[in-house]
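K.L.:
sequence first, predicted model second:
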Amino acid sequence: MHQDDPSLPGLPGLPVDVSTFIGRRADRASVRSLLTEARLVTLTGVGGVGKTRLALRVAADVRRAFADGVVFVSLAPHNDPEQIPYAIATSLGMQGRSRRPTTTTLVEYLRSRSTLIVLDNCEHVIDAAAVLADTLIRTCPDLRLLATSREPLRIDGEAIHVVSPLTVPPADTTAPLQQYESVMLFVDRAKAAVAGFNLTVANRESVGQIVTKLEGIPLAIELAAGRLRAMSPEEIARNLTERWELLSRGSRTAPDRQRTMAACIEWSFDLCTPIEQEAWGQLAVFADGFELEGASAVCAQVDLPVADVVTALVDKSILVATPVGPTTRFRMLPPIRHRGISHLRVQGELTAVRRRHRDWCVNLSHQVVDMWMSPRQVDGINQLRREMGNINSCLEFCWTEPGEADHGLAMGAELLEFGLADGALRQGRLWFDRLLARSPSADDLRARALRTAGWWAAMQGDVAHASQLIGQGSDIAAEVGGHTEVLLTQAQAFVAMFSGDVDLAHDKFAEAAAGFREYGDRSQEAHTHALAALNECFRRDIPAALAEHEACLALTEPCGESWYRSYSLWIAGLALWASGKPDEGLALQKASLELRRRTRDPLGIGTSVEAMAWMCVDADPERAARLLGGARAIWDRIETSTEALADLHEFHVGCVTTARGRLGDAAYEAAFEQGRTSNQDALVAEALGHEQATVRKARPAARSAQKASPLTPRERQIAELVASGMGNKDIATTLVISKRTAETHVEHILTKLGFNNRNQITAWVAEQLDSAEH
């Protein structure tokens, strides 16, 4: 699970710790030191040794050093090397609306940003990860990569830190066992498993034997601690001793610790009941975690209630449970998941279980479509977002398994609106290209799939290819007739609008709206009215635009729908503002943004924030500049801007000109930068006027920027650290830079400000902050 980090501009933060982090002080210090000098640091070691937990803890330690945030990217769910750039872009919040290669857009986005990317579990896609990492560190000077892998990436500039097992007590030691990290971990996890567990004189020897036999490997220790619900420490130690040699014979060529880990997982597997073993294997097909609903669908043949089996696997440390909002999400660590997949292969059940996983993904897309015109729409959007790893795994299965392509096309065809709301258009088009090539039949399903593929292409600005795809779909739909033909008429109108043929779009939208009314499709009828309202704005027919908005509202408001309504309100708000009714227009814009805050649609939030800037620039140019900066941060991530639609871009240019003219270049740039680096929740609050001081308070370093300063943002940050009493060594540690680099920055600050000593910097910072407060 990710948590929103208020220090980042609308990006997900690091995964939440669900258990205590134990030890690793020396490792943390060593990795932090390596990050000050190397652009790529790779943590290597056997599976289960704790590479990911260490990487996350170090990332949390150094996050203040990276002005543009720390981002976690899990590569474990991705087996296709082509998905690696998408995985990074998605974690950065980049939505792939551009049709350029993902690696190119990653480089452009990261080139001017100070960011740390944690690239987790690289070993199974090591070549693709190495090539991409090499490209990024060569082209993005302020980027750092912290990778975890069972083997190094082996590229220039890589620093390697081998993650060793936790310290274990020597045999027959009389020293306190609590000083050893492995014992600390076992006791901590034992207390979580059995209330009131403590290390005592009676169990001391057994605990020492357990952690020593397990060689200090954290995952193995956690699995053993999970056994305490059914066994005493003495029984665990005795079973390890009696069974270990047999269990560790699996691979004579594997390193000792790798055999230890495999043996521990095998022992955990053997201690499960047959039903638990079966569920372990079936749940392993989930690529990126699951919830009970998904588990029930995939484990349909398990004899016990799935909730009971899942609980048992959590108790045995096979599954990790994490609260996510109102639900609980379960996941397997990669070594455990691999054991489950191996079990399915041996049983000859892997393909059958993956088909059940596929059916669950397809049914989920049906469910979200069914709930779209309801108050549950937002729940459906959020559930699909949580399941994107599984959806990609399902699509990969449909692409690689003969005869499965149509199932993937069926799911993709239904996700048109979700794709627009979530924005993963480039990745979605990749899957359509692959699956359409696997399924050449000309039928209703193909027509609907071509509709979604063409729509997404138009949204990326690839209008020529969009016209080709929609043309192919329309030819098939003309033969099929019925509702499918209406869907393709609507798509023709959409592409015509993007092509600039607003009159053709007007006629096609009217035809489509009538067709959807005939078939009782209120969802697509509402969608059509919202799009037609935008097209009427482009035709400069404000009354017609408002009439289309009212038609959309009449369908969406009574049932509690949010997404169509938010766009229709945004369009109507612009129409009223442009026609000389600013107060009415502003009220609709606020209503739109409130809905978009619920759906967390970045394109929608960006366009609303832009519109708020345009509307407030005359009365409050500084606030408008902040909002423009916030919108720019969103545009950079989703690879678009107001330039995509010329009529909107005119408003943008006018707003910038007015704000610069009123504020002056220096003050405008300072306010713009404040908005660009604010987090998304603060930005939305600023736009709505709920807490107009929120953006100002989002970053202390930005406050001093309100007054024109000769210092760069990095130099201002270092000046504030000097003012806080830090020496150069402390600054270097805090910002993960070398001491010499810190010294150079301080020298530049003194030169630019005309000062002779650090006390003068301290006084200057205090003066800047005092001016900002007043």
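P.N.:
That came through fine. Numbers count the residues shown, from 1 in each chain.
K.L.:
CA atoms for contacts and neighbours, from now on please.
P.N.:
Noted.
K.L.:
next, count neighbours for R539.
P.N.:
Per other Cα atoms under 10 Å, the neighbour tally for R539 reads 16.
K.L.:
this is the other structure I want to compare:
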Amino acid sequence: MASNIPEESTSFVGRRAELRRLGSELMQHRLVTLTGPGGVGKTRIAVRAARAAAPRFPDGVRWAPMWPLQGDQLLVATVCDVVGLADHSARMPVAALCDWLVDKHLLLVLDSCEHLVAACRDVVGDLLTAAPGVTVLVTSRQPLDVAGECVTEIGPLPCTGDNDALALLTERAGTAAPDLRLTDPGNAEAADLICRRLEGIPLALELAGAQLAHRPLAQVAERLGSRLDALDGTGMPWTPRHRTLRTAIGWSHELCEPLERLLWARLSVFRGTFDAESAAAVCADGPLTADGVRTALDGLAAKSVLSREGNRFRMLDTLREYGRMWLAELDETAAVADRHAEHFVGFGRRAEIGWLGPDQVAWYGRVDEAYVDLCTALDHLLVSDPARAQDLGAAVVFFWTCCGHLHEARDYLERALAARDDPGPAHTRALWALGVAVLLQGELQTAEALGRQCARAAREAADQDAMLGAGYLIGLTHLMAGRPLTAHTAADQVLGPPPDDPFGSPGQLRCHLVRLFALTALGRFDQARQVATTLRHGCVQRGEYWSRSYTDYQLGLVSLFQHRPEEAADHARAMLAAKRRINDNFGIALGLDLLAAAVAAQGRGAVAAQVYGGGQAIWRTVGHPQRGTPELRAVREQCERRARAAIGDEAYAETFGRATEQNPDVLLARILAGEL
């Protein structure tokens, strides 16, 4: 399991003593919590400490950011995501997580937990009990109060003599004003004054350093001093460090252009990272135009209010809190939340339309990046407009089920349907989407019942798209239950007599896939090969990968049944290449099983054992021992017997067991490189 420690975008200054202490604590304790006020640098220290500790953890370091989460609903899902668990079972998510980590030796970092202390306490307590090889590092403004917790308070940088606070300010000044020399006569005193007035708080120093691009050093020192003095008599119940940081943020806010301040407030609605397009769609209104948003984004990034992460932006929690306060002062909280939700409803619709086109892979990435804000939009719509929540939940279901968010897809769809039970297109779409989610969790009876509800509603509304959705869901349920003839009939009924265009809509293509799967299961191999080849060609022409991978899956099965194992292996590799592009672990597991069967049929027992073992490791990430349509199960068992016979039971078991414990990503890379 590879580590996902965040990359550092700016230089790291000082903290040698803290890092030495933290390194020692991580060797002695299973739960270490870094506490301290906002802006003091807990996250940066945790990044450094995690990177230094990584060699001691065979299963790596997994970094779980808590700052994007508005409540505790997505806490376990976030941790599951970062540790590589894309659970497709109907178990409680925390139980699945504990089972997944029980034999892992890794460092789990929960960053910025102060708003989720109670929920984090419960989850961490469960993990430490269930998974003895897991160590947890937490950053929070307050401890979790878990038994055995080692708490380390992080203070500001020292700001006397040749100090770290001055070193940090010097680094940031060099970026903002390259010609400025803080060590020059006259500058040193002002720089020292800034460090002491800001009490060595790193975020405050970052903001002050960014201002040096626009204002003389002496003016920055003077203005900071006057603001701090003015606050001394306010009587506000702030701790000194909190007051200092809030003052530095407030002064940075004052020095922003008016439209930059307005954008700062409106951007506080975003929980995760965002791109310029989304910022313009949500924040442009009144005096702030779409072009003005793009200009103001650059201005806020230059002033360190925003940080850039590729083509996306991020706002630190402390700065978002300040922006949210001003949004309330402007009385725009509700209006901006409405625009945010409306934007992501449109985003979901565009993603759904793009699913069948050449941008399908890019849309999978974009939906995954926007996951937290899609959840934020759904939370808002569940209260303000449940029908639109149903629509949005249905729009992203095919993305979320591949990206490891199956539990969340089901939860939001169930809540949206419970919030509003009125018949209509959105309600029918949500029924279909919920059926897809529960089917992937293995609940065939529930999925079939939802499919029939969807079919009745579609017939009453004469909604052809909804009929196709119901046909796909019902047909796929019959396939998974081992009833291919019934599945073929269900798909035929909604597709109608030929000829029809398989690529007329996503629903049509999915129903054609059901019919293809049924043909293979019914033993009509020549017809299945012809249909699969035609569908695959159409997918290639359109740049579509999800359906293409399943045509390769069927072509591989047909080749196995017709005793062409080399050809079956080629199709399995093509399936794996497509599934990896959209991060579909369920499909990757199916593809590895197919490839293992194909190489076993070639007499390559050791390779088959290795690939079967890698497939087993992936199956564990989706919470099922092995799944798929029944015809694959029979082929898999037959070919496994061949592999055992080729190399002997003992060698097979040893190779298989070793592969289950190794990183399946490495195996997959070797397969796609043609090494296996």
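P.N.:
Structure received. Since we're looking at a predicted model, the values are computed, not measured.
K.L.:
which stretch of the second structure is stretch 98-115 of the first structure matched to in the alignment?
P.N.:
Under TM-score structural alignment, stretch 98-115 of the first structure corresponds to residues 89-106 of the second structure.
K.L.:
contacts for stretch 372-385 of the second structure next, please.
P.N.:
With contact meaning Cα atoms under 8 Å, 6 or more residues apart in numbering, stretch 372-385 of the second structure is reached by 68-70, 270-272, 337-338, 340-342, 344-345, 388-389, 392-393, 412, 415-416, 419.
K.L.:
which stretches of the stretch 251-400 of the first structure form helices?
P.N.:
Taking DSSP state H, counting those that start in this stretch as the criterion, the stretch 251-400 of the first structure contains helices spanning 256-271, 274-283, 292-298, 306-315, 334-347, 350-370, 377-386, 388-400.
K.L.:
mean neighbour count and distance to G250 of the first structure for these - can I get that in CSV?
P.N.:
Listed next are the helices of the stretch 251-400 of the first structure as CSV, based on neighbours: other Cα atoms under 10 Å; distance: least, Cα to Cα, whole Å:
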stretch, mean neighbour count, distance to G250 of the first structure
helix 256-271, 19, 7
helix 274-283, 22, 19
helix 292-298, 18, 30
helix 306-315, 18, 24
helix 334-347, 17, 13
helix 350-370, 19, 22
helix 377-386, 18, 36
helix 388-400, 22, 29
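K.L.:
to A193 of the first structure, which of those helices lies closest?
P.N.:
Minimum separation from A193 of the first structure across the helices of the stretch 251-400 of the first structure (Cα to Cα) falls at helix 306-315, 7.3 Å.
K.L.:
let me see the ranges of the helices in the stretch 651-774 of the first structure.
P.N.:
With helices called from DSSP H, counting those that start in this stretch, the stretch 651-774 of the first structure shows them at 665-676, 680-688, 694-697, 700-703, 713-723, 728-735, 739-753, 758-773.
K.L.:
closest one to R57 of the first structure among these?
P.N.:
Between R57 of the first structure and the helices of the stretch 651-774 of the first structure, the shortest gap by Cα to Cα is with helix 728-735, which sits at 14.7 Å.
K.L.:
that older thread, what's the closest of the helices of the stretch 651-774 of the first structure to G281 of the first structure?
P.N.:
G281 of the first structure lies closest to helix 680-688 among the helices of the stretch 651-774 of the first structure, at 40.0 Å (Cα to Cα).
K.L.:
quick one: terminal-to-terminal distance for the match of stretch 98-115 of the first structure?
P.N.:
Stretch 89-106 of the second structure stretches 24 Å from its first residue to its last (Cα to Cα, to the nearest Å).
K.L.:
give the buried residues for stretch 487-506 of the first structure.
P.N.:
By 16 or more other Cα atoms under 10 Å, the buried positions in stretch 487-506 of the first structure come out as 487-499, 501-503, 505-506.
K.L.:
in the second structure, which residue range corresponds to that stretch?
P.N.:
Using TM-score structural alignment, the residues of the second structure aligned to stretch 487-506 of the first structure are 469-488.
K.L.:
end-to-end on the matching stretch?
P.N.:
Terminal-residue distance, stretch 469-488 of the second structure (Cα to Cα): 15 Å.
K.L.:
cool, stretch 155-163 of the second structure as well?
P.N.:
End to end - Cα to Cα - stretch 155-163 of the second structure spans 14 Å.
K.L.:
all strands for the stretch 51-200 of the second structure, in order.
P.N.:
Applying DSSP state E, counting those that start in this stretch to the stretch 51-200 of the second structure gives strands spanning 61-65, 106-111, 134-139, 150-153.
K.L.:
ok, A290 of the second structure touching S278?
P.N.:
No. Contact status for A290 of the second structure versus S278: not in contact, 10.2 Å apart, counting by Cα atoms under 8 Å.
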